[in-house]
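Trainee: Here's my sequence, what's the structure:
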Amino acid sequence: MIALTSRPTSVRPTALLALAAALALTVVALLPLPAQAHDTLIESDPVDGETLATSPEAITLTYSADVLEVSPVVRIADADGETVAEVTPTVDGPAVTAELEEPLPAGDYSVQWRVVSSDGHPIEGSFAFTVEQDTAGAAGPSDGGGAAPSDAGGGDESAASDAGGSDASDDGASEESAPAESEGGGSSMPLLLGIVGVAVLGVAIAAFFALRKRG
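Mentor: Just a heads-up that it's a prediction; the model follows:
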């Protein structure tokens, strides 16, 4: 009888390389996709820091994409930080409009807004503007000469308000929500890529030693 002896089958280097490639593709496929960037405010009316002759009829905000109609808020505060108007604006794609029911008196104002980005994350920010004249006071001359003293007295008060509140409004305007908008999940990407590299390197080393044994 002829004795049959089985020879151990060696793993071909091409098979090891194919395994390494498959492993690399699998790990890369499991990597999380980069977080979608939040929408940003690209335009406002009034513009940040703008001085208006009279009160605006509405506050208009324009974003980089269509925001969601989920609890939008536009809040207007005076130079002392007191809320003078809080409006639930209308949302039309990327445009958000807050109609003012009453005109704003002369003074410095900050606008705080909050909407939900198209990716489902809430975003917020603020900007400032100034109103020079009272809209109601503009109708004063029809009442006669008595309106002039009232306007003169009001001018001193508004000047004092402008001087005292300008720092507060400037500070509020600078508090944009950039940190909230810059949230992302890409910090783990270098670690995962390193894991892929180590795995591929390990398979390549195994293939090298397999080749040496065959030789």
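
Trainee: going forward, measure contacts and count neighbours with C-alpha atoms only.
Mentor: Noted.

Trainee: Setting aside sequence-adjacent positions, which residue approaches the residue most central in space within the chain most closely?
Mentor: Nearest to the mean C-alpha position of the chain, by CA atoms, centre = their mean, lies E181 at 3.1 Å. Nearest residue to E181 in three dimensions, chain neighbours excluded: H38, at 5.6 Å (CA to CA, 6 or more residues apart in numbering).

Trainee: give the contact list for the one you found.
Mentor: Each residue near H38 by CA atoms under 8 Å, 6 or more residues apart in numbering is listed here: S117, S118, D119, H121, I123, E181, S182.

Trainee: re earlier: how much space separates the residue nearest to the centre of the chain from A35?
Mentor: 11 Å (CA to CA, to the nearest Å).

Trainee: Does V84 touch L100 like I think?
Mentor: No. Counting by CA atoms under 8 Å, V84 does not reach L100; the two are 10.4 Å apart.

Trainee: Pick out whichever of those two has more residues nearby.
Mentor: Taking other CA atoms under 10 Å, V84 and L100 do not tie; L100 has more neighbours (17 against 12).

Trainee: Contacts only, for the more buried one.
Mentor: Shown in contact with L100 (CA under 8 Å, 6+ apart): P56, E57, A58, I59, A85, V87.

Trainee: could you redo the last one with a cut-off of 7 Å?
Mentor: E57, A58 (CA atoms under 7 Å, 6 or more residues apart in numbering).

Trainee: Then T14?
Mentor: Counted by CA under 7 Å, 6+ apart, T14 has zero contacts.

Trainee: give me that answer again for 10 Å
Mentor: A20, A207 (CA atoms under 10 Å, 6 or more residues apart in numbering).

Trainee: Then G125?
Mentor: By CA under 10 Å, 6+ apart, the contact set of G125 is 40-41, 74, 111-115, 172-178, 180-181.

Trainee: To check against the first, give me the structure of this:
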Amino acid sequence: MTWRRLVIGAVALLVAVFGVLPAAQAHDYLVGSTPKLNSTVTAAPEQVSLKFNDIVLTRPAPPQLSVQGPDGRYYETGCATVTDADVVVPVALGGTGKYTVTWRIVSADGHPVSDSISFTYRPEAGVTGAKGIAAPKPCTGKTTAATPDSEPKSSDGGAPTGAIVAVVIIAVVGVAGAALIVLTRGRRQGPERETDDTEDDTDD
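Mentor: Below you'll find the model as predicted:
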């Protein structure tokens, strides 16, 4: 029957929605960095870069990225910049030891994400490092972004996540409503048909 097909279709769409939405709303996660996680570098890098699985937004807040040295001081020399899924901050490292890179970004789904990684800097003898600063450099201004950051969307250039979710929800509600109407009409027509058949038998 038609109403059964509509109900099955609505159920299938609901399953698809609940299966797709978690993936669409998943937070960004780190997929690579320079220097690499837990690596040891002997040449002082001029910048630290982080690569995420999806675009990084600069609104409602710009990314915050700090590089703390073994002495507890901070060695980023500027604010982080964003290009699609890459976040980069300039640095001037100090002495030998473990450096911790801590970040806080707004992921493609619009939610804040924060975490940290570390690497070891072991320069050659006689190399003099920077002094660093006592506290992380505050970055509240605009940051460079190669992609529009006013609306979350996927890294493949597709439609905004919010728009996709809205369309799917509207489709599910529409199909479910249509199925309910058809089902209700079918139940109402059932008794009427039985009554007509009874009247015909009586007349005979």
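
Trainee: TM value for the aligned chains?
Mentor: For this chain pair, the superposition-based TM-score is 0.50 by TM-score structural alignment, normalised by the length of structure 2; 141 aligned residues with a CA RMSD of 4.3 Å.

Trainee: rewinding a little: just checking, what residue in structure 2 corresponds to the residue nearest to the centre of structure 1?
Mentor: Per TM-score structural alignment, there is no equivalent position to E181 of structure 1 in structure 2.

Trainee: just to revisit the earlier point, tell me how far the equivalent of the residue nearest to E181 of structure 1 over in structure 2 lies from V165 of structure 2.
Mentor: Matched by TM-score structural alignment, H38 of structure 1 corresponds to H27 in structure 2. H27 of structure 2 sits 16 Å away from V165 of structure 2, going by CA to CA.

Trainee: Also D197 of structure 2?
Mentor: As judged by CA to CA, D197 of structure 2 and V165 of structure 2 stand 48 Å apart.

Trainee: out of the two, which sits in the more crowded spot?
Mentor: Ranked by neighbour count (other CA under 10 Å), D197 of structure 2 and V165 place V165 first, with 16 against 11.

Trainee: Give the full set of residues in contact with the more buried one.
Mentor: V17, V20, L21, A24, Q25, A171.

Trainee: For A128 of structure 1, which non-adjacent residue is closest in space?
Mentor: Nearest one to A128 of structure 1, counting by CA to CA, 6+ apart, is S110 at 4.2 Å.

Trainee: check contacts around that neighbour.
Mentor: Neighbouring residues of S110 of structure 1 by CA under 10 Å, 6+ apart: 48-49, 75-79, 81-83, 126-130, 168-173.

Trainee: 8 Å instead?
Mentor: The contact partners of S110 of structure 1, by CA under 8 Å, 6+ apart, come to I76, A77, D78, A79, S126, F127, A128, F129, S169, G172, A173.

Trainee: now the third one, nearest residue through space, not along the chain?
Mentor: Translated: D78 of structure 1. Y109 (4.6 Å).

Trainee: wait, that neighbour sits on D80?
Mentor: No. Applying CA under 8 Å, one finds Y109 of structure 1 not in contact with D80, separated by 9.0 Å.

Trainee: measure R5 of structure 2 to V17 of structure 2 for me?
Mentor: When R5 of structure 2 is compared with V17 of structure 2 (using CA to CA), they lie 18 Å apart.

Trainee: what's the counterpart of S39 of structure 2 in structure 1?
Mentor: Correspondence of S39 of structure 2 to structure 1, assessed by TM-score structural alignment: E50.

Trainee: Now do the contacts for its match.
Mentor: A128, F129, T130.

Trainee: show me where structure 1 has helices.
Mentor: 13-30, 147-174, 178-181, 189-214 (DSSP state H).

Trainee: separation between V48 of structure 2 and P191 of structure 2?
Mentor: V48 of structure 2 is 74 Å from P191 of structure 2, by CA to CA.

Trainee: Oops, could you answer that again for A80 of structure 2 instead?
Mentor: Taken as CA to CA, the span from A80 of structure 2 to P191 of structure 2 is 71 Å.

Trainee: So the two - more neighbours on which side?
Mentor: Neighbours per residue, other CA under 10 Å: of A80 of structure 2 and P191, the larger number sits with A80, 24 against 11.

Trainee: Against G162 of structure 2, how distant is that one?
Mentor: From A80 of structure 2 over to G162 of structure 2 the distance is 27 Å, taken as CA to CA.

Trainee: Please identify which of Y109 and D80 of structure 1 sits among more neighbours.
Mentor: Y109 (31 against 14).

Trainee: So the equivalent of that one over in structure 2 versus I105 of structure 2, what's the distance?
Mentor: With TM-score structural alignment as the criterion, Y109 of structure 1 lines up with Y99 in structure 2. Distance, Y99 of structure 2 to I105 of structure 2, by CA to CA: 19 Å.

Trainee: for stretch 118-125 of structure 1, how far is the first residue from the last?
Mentor: 16 Å.

Trainee: and it, which residues are buried?
Mentor: S118, P122, I123, E124, G125 (16 or more other CA atoms under 10 Å).

Trainee: one step back: which one of the contacts of E50 of structure 1 sits closest to V27 of structure 1?
Mentor: Among the contacts of E50 of structure 1, A128 lies closest to V27 of structure 1 (CA to CA), at 48.4 Å.
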